[in-house]
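*Asks:* give me coordinates for this.
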Amino acid sequence: MLTFQHLSKTYGSGLLQNTALKDVSADISCGEMVALCGPSGSGKSTLLNLLGLLDTPTQGQIWLDQQPVPTDPAALAQLRCRAIGFIFQRYNLLPVLTALENVEYPLQLLGVAKSERRARAMALLEAVGVGQFAGQRPDQLSGGQQQRVAIARALVKAPPLVIADEPTANLDGVSAAQVIDLMQQLGRDANTTFLIASHDPRLYERCSRLLTLKDGVLVENQPQSLNPARRAG
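*Replies:* Now for the predicted structure:
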């Protein structure tokens, strides 16, 4: 589903250059749920931005569904809209829209009929436990409720790839388990691939594989079952 080869990302120029990512390569299969681990500053967010096509690498190549990603900005935007769901750490909900309208919005961009997109959005809000808040705007919701709305928005179009940054960070144990269950179900039913940056050991235990970054370098790429010590982050 997702292949990246020799990815590097450098910011700045001359003596002020900072290399955030150094020659990172891996393959992620369809339906796999992969945790991206490492301390703060290890390059996790940089890698997520590159693989989510929100930024471009200084060096290296990315393939999505065995096709090299385009370089044209308009084509990249279309690919993101169609094929990638995002769960941002800071939610990034549109403040003037209700929870239901926020979840509907990706389907609206894809031209889905109003009745269908409303039904699908409401079903996802119910699935993540915030259906009763469908008519509330983000400023009327708690942080955990906003996170669940953001998760529903990422999943509503059943994209082949979901990029998530700390999706369970603001959730209690019951809510986190519900969200992880939902992601695993999508992985099975829709062959959705998840790449998740997290410090949450509850999530590590449910992922098929852990990718560990340190100082911008991929230092570990192992099946989760072979790597129990990393569950604690």
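
*Asks:* can we go C-alpha only for contacts and neighbour counts from here?
*Replies:* OK.

*Asks:* so which elements touch the longest helix along the chain?
*Replies:* Scanning the chain for the longest helix, with DSSP state H as the assignment, gives helix 173-189. Using 3 or more CA pairs under 8 Å, 6 or more residues apart in numbering; DSSP states H and E as the contact criterion, the neighbours of helix 173-189 among helices and strands are strand 193-197, helix 201-204.

*Asks:* before we go on, could you also do this sequence so I can check it against the first one:
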Amino acid sequence: MQYRIQLCTAMAEQLGDVITLEFSQETVTIADIRKGLYEQYPEVASQLQGSFFTHHKRLASPDELVLPSDTIALLQSAPGMETVISKCGLFAITYDPIDADEVASKVHDPSHGASLTFNGTTREYTQGQRTVLLEYEAYVPMAMNTMKQIGDEIAARWPSTRTAITHRLGTVRIGETSVVIAVSAAHRDTCYEASRYAIEQLKQIVPIWKKEVWEDGSEWKGHQLGGWSPHNTQ
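*Replies:* Coordinates of the predicted model:
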């Protein structure tokens, strides 16, 4: 059976807009599609590491079943972006500016009637003290798994919701975005509740630290259940 995969960006320039994979087994998953691409096109293996699939124009999890007639597309995350995918969404960490529209596209679902995007930005004044910039650091593997955990918790509490979270590390200046959370659901009330839950949990449990740099000093602050410095090994 033949499966057609739509490509974009650099891989499309290299391999064409559409490629075809052939499988002998009756049951094929997104993970099988990815493995087939690695085997048939080893020259783009490095690009595949930061990619994700959509199935009928919505984000697809690795164990999702697909048919030869289905619409399957391969999209690429920005270079240097670490990603993890689950059944309920996609979670990423990057050192580059975040494209909110791109994050929102990852929760698109034709069966959903509501979507919300939360943008967290660096504000200039906090309690009268002027912030110059923020610096973010994280234990990336744990942060990725914890963001996925939040998505799984949202899916369990509000079934059928989809969640995408992208957090930025490094220097984030005044007015720039440090985190984008996108949620979609069948109804708006669920969307509001799930979005608020996502940002509150992110602040509570994800091991990401920020250094507030002021005009006259600085201070490391961490997630509410963790230590205050990313350099503290105790």
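
*Asks:* fetch the TM-score of the aligned pair.
*Replies:* Scored by TM-score structural alignment, normalised by the length of the first structure, the superposition of the two chains gives a TM-score of 0.24; 93 aligned residues with a CA RMSD of 5.7 Å.

*Asks:* what residues sit buried inside the longest helix of the first structure?
*Replies:* 175-177, 179-180, 182-184, 186-187 (16 or more other CA atoms under 10 Å).

*Asks:* surely I85 of the second structure touches T54?
*Replies:* No. I85 of the second structure lies out of contact with T54 (CA atoms under 8 Å); the separation is 11.4 Å.

*Asks:* which one of the helices and strands packed on helix 173-189 of the first structure is the most hemmed in?
*Replies:* Stretch with highest mean neighbour count among those: strand 193-197 (a mean of 26; mean count of other CA atoms under 10 Å).

*Asks:* what helices and strands are in contact with it?
*Replies:* In this structure, strand 193-197 of the first structure packs against strand 33-37, helix 44-51, strand 161-165, helix 173-189, with contacts taken as 3+ CA pairs under 8 Å, 6+ apart.

*Asks:* so for L7 of the first structure, which of these sits nearest?
*Replies:* Between L7 of the first structure and these, the shortest separation by CA to CA is 8.5 Å, and it involves helix 44-51.

*Asks:* what's the angle from the closest one to strand 193-197?
*Replies:* Here helix 44-51 of the first structure points in a direction 150 degrees away from that of strand 193-197 (axes from the mean of the first three to the mean of the last three CA atoms, to 10 degrees).

*Asks:* which parts of helix 44-51 of the first structure are buried?
*Replies:* Of the residues in helix 44-51 of the first structure, 44-48, 50-51 count as buried by neighbour count, 16+ other CA under 10 Å.

*Asks:* what's the angle between it and strand 161-165?
*Replies:* Helix 44-51 of the first structure and strand 161-165 are oriented at 160 degrees to each other (the same axes, to 10 degrees).

*Asks:* I'd like the next helix or strand past helix 44-51 of the first structure.
*Replies:* strand 59-64 (DSSP states H and E).

*Asks:* what about the strands in the first structure?
*Replies:* Assigned strands in the first structure, in chain order: 2-11, 18-28, 33-37, 59-64, 67-68, 84-87, 161-165, 193-197, 209-214, 217-223 (criterion: DSSP state E).

*Asks:* show me what the longest one is packed up against.
*Replies:* Going back to what we said before, that points to strand 18-28 of the first structure. Based on contacts counted as 3+ CA pairs under 8 Å, 6+ apart, the elements that strand 18-28 of the first structure packs against are strand 2-11, helix 44-51, strand 217-223.

*Asks:* right, and those - which one's nearest Q78 of the first structure?
*Replies:* With distances scored as CA to CA, the stretch of those nearest to Q78 of the first structure is helix 44-51 (14.8 Å).

*Asks:* circling back to that earlier point, which one of the strands of the first structure lies closest to R153 of the first structure?
*Replies:* For R153 of the first structure, the closest of the strands of the first structure is strand 84-87, at 7.9 Å, according to CA to CA.

*Asks:* could you pull out the buried residues of the closest one?
*Replies:* 84-87.

*Asks:* show the secondary-structure elements that it is packed against.
*Replies:* Counting contacts by 3+ CA pairs under 8 Å, 6+ apart, strand 84-87 of the first structure packs against helix 143-155, strand 161-165.

*Asks:* same list (these) but as a markdown table, adding mean neighbour count and distance to L64 of the first structure.
*Replies:* A markdown table is the format used below for these (neighbours: other CA atoms under 10 Å; distance: least, CA to CA, whole Å):
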| stretch | mean neighbour count | distance to L64 of the first structure |
| --- | --- | --- |
| helix 143-155 | 25 | 18 |
| strand 161-165 | 24 | 9 |
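
*Asks:* JSON lines for the ones you listed, including distance to V219 of the first structure?
*Replies:* Compiled in JSON lines, those are given as follows (distance: least, CA to CA, whole Å):
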{"stretch": "helix 143-155", "distance to V219 of the first structure": "29"}
{"stretch": "strand 161-165", "distance to V219 of the first structure": "20"}
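
*Asks:* neighbours of T126 of the second structure, how many?
*Replies:* 8 (other CA atoms under 10 Å).

*Asks:* between the two ends of stretch 67-74 of the first structure, what distance do you get?
*Replies:* Using CA to CA, to the nearest Å, one end of stretch 67-74 of the first structure lies 17 Å from the other.
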